[in-house]
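# coords below, sequence missing:
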């Protein structure tokens, strides 16, 4: 499981080839909304602002305005139980606490 501070940080981390190869199964924001993963192109200035070049970029786009907190919480509980063994925390924790704990564990692995 990967955890990022922002959607922009997650998109910057993802490689377009990995997205095309299906390396990322699902992406959620911190409120439980699913985000779609797209590969597109952007123009970037070349050397000294001369020739613009097109590069592939990953974009995360909202799929639904309604959060699915239950699905995200279930994924986080499962992850925490597998890597941390703290079933009691996972069973009682709010979504915010699950996200915080997951970030703590995922960032130290």
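Okay, I see it. Predicted model, so just to flag it, every value in this text is computed and none were measured.

# contacts and neighbour counts: CA atoms only from here.
Fine.

# number of nearby residues for residue 34?
23 (other C-alpha atoms under 10 Å).

# From residue 72, how far off is it?
9 Å (C-alpha to C-alpha, to the nearest Å).

# what residues are shared contacts of these two?
Counting by C-alpha atoms under 8 Å, 6 or more residues apart in numbering, the residues touching both residue 34 and residue 72 are residue 28.

# which helix of this structure spans the most residues?
For the chain, the longest helix by residue count, based on DSSP state H, is helix 69-83.

# What residues sit buried inside that helix?
69, 72-73, 76-81 (16 or more other C-alpha atoms under 10 Å).

# before we go on, here's another structure to hold up against the first:
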């Protein structure tokens, strides 16, 4: 696809907090941040297809997932202008809610329409 969820976050920082549909939630759990690593208390990033370019809300703060380090740990960053730029770690706030939603169905539809 031409774009992913982190690209939408760049255009509208509140999109995943204010508009994400319940049916498109991939993961709802709790977790904590240490440095740039988000560790889930329960749940698994890999089992639901979460990877680079996805967006995780950590206590309502949108973060882009840059790498999956383990089934329950991902490297995250506050939004960056360049996806290859330096990681900007979010604040470590302790154990907080983590929600990962996606707009992949809408992105796929637009991708298909552009290629027609």
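Thanks, I have the structure now. As the structure is a computational prediction, the values presented were derived from the model and not from experiment.

# Mind telling me the TM-score for this superposition?
TM-score for the superposed chains, counting by TM-score structural alignment, normalised by the length of the first structure: 0.26, backed by 55 aligned residues with a C-alpha RMSD of 4.8 Å.

# what sits against residue 16 of the second structure?
Contacts for residue 16 of the second structure (C-alpha under 8 Å, 6+ apart) come out as 9, 55, 57, 62, 101.

# what helices or strands is the longest helix of the first structure leaning on?
helix 87-92, helix 95-107 (3 or more C-alpha pairs under 8 Å, 6 or more residues apart in numbering; DSSP states H and E).

# picking that back up, top of the contacts of residue 16 of the second structure by number of neighbours, please.
Top of the contacts of residue 16 of the second structure by neighbour count (other C-alpha under 10 Å): residue 55, with 30 neighbours.

# Which of the buried residues of helix 69-83 of the first structure sits closest to residue 44 of the first structure?
Within these, proximity to residue 44 of the first structure (C-alpha to C-alpha) peaks at residue 72, which comes in at 35.1 Å.

# hang on, isn't that closest one packed against residue 28?
Yes: judged on C-alpha atoms under 8 Å, residue 72 of the first structure makes contact with residue 28 at a distance of 7.2 Å.

# ok so, going back, among the contacts of residue 16 of the second structure, which lie within helices?
Under the assignment DSSP H, the contacts of residue 16 of the second structure contribute residue 9 to helices.

# quick revisit: dump the buried residues of helix 69-83 of the first structure to JSON lines, plus distance to residue 55 of the first structure.
Shown next, in JSON lines, are the buried residues of helix 69-83 of the first structure (distance: C-alpha to C-alpha, whole Å):
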{"residue": "69", "distance to residue 55 of the first structure": "34"}
{"residue": "72", "distance to residue 55 of the first structure": "32"}
{"residue": "73", "distance to residue 55 of the first structure": "35"}
{"residue": "76", "distance to residue 55 of the first structure": "34"}
{"residue": "77", "distance to residue 55 of the first structure": "37"}
{"residue": "78", "distance to residue 55 of the first structure": "37"}
{"residue": "79", "distance to residue 55 of the first structure": "34"}
{"residue": "80", "distance to residue 55 of the first structure": "37"}
{"residue": "81", "distance to residue 55 of the first structure": "40"}
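
# Which pair of these spans the longest distance?
69 and 81 (17.9 Å).

# Residue 105 of the second structure: neighbour count?
By other C-alpha under 10 Å, neighbour count at residue 105 of the second structure equals 10.

# got it, and the one 4 residues further on?
Using other C-alpha under 10 Å, residue 109 of the second structure has 11 other residues around it.
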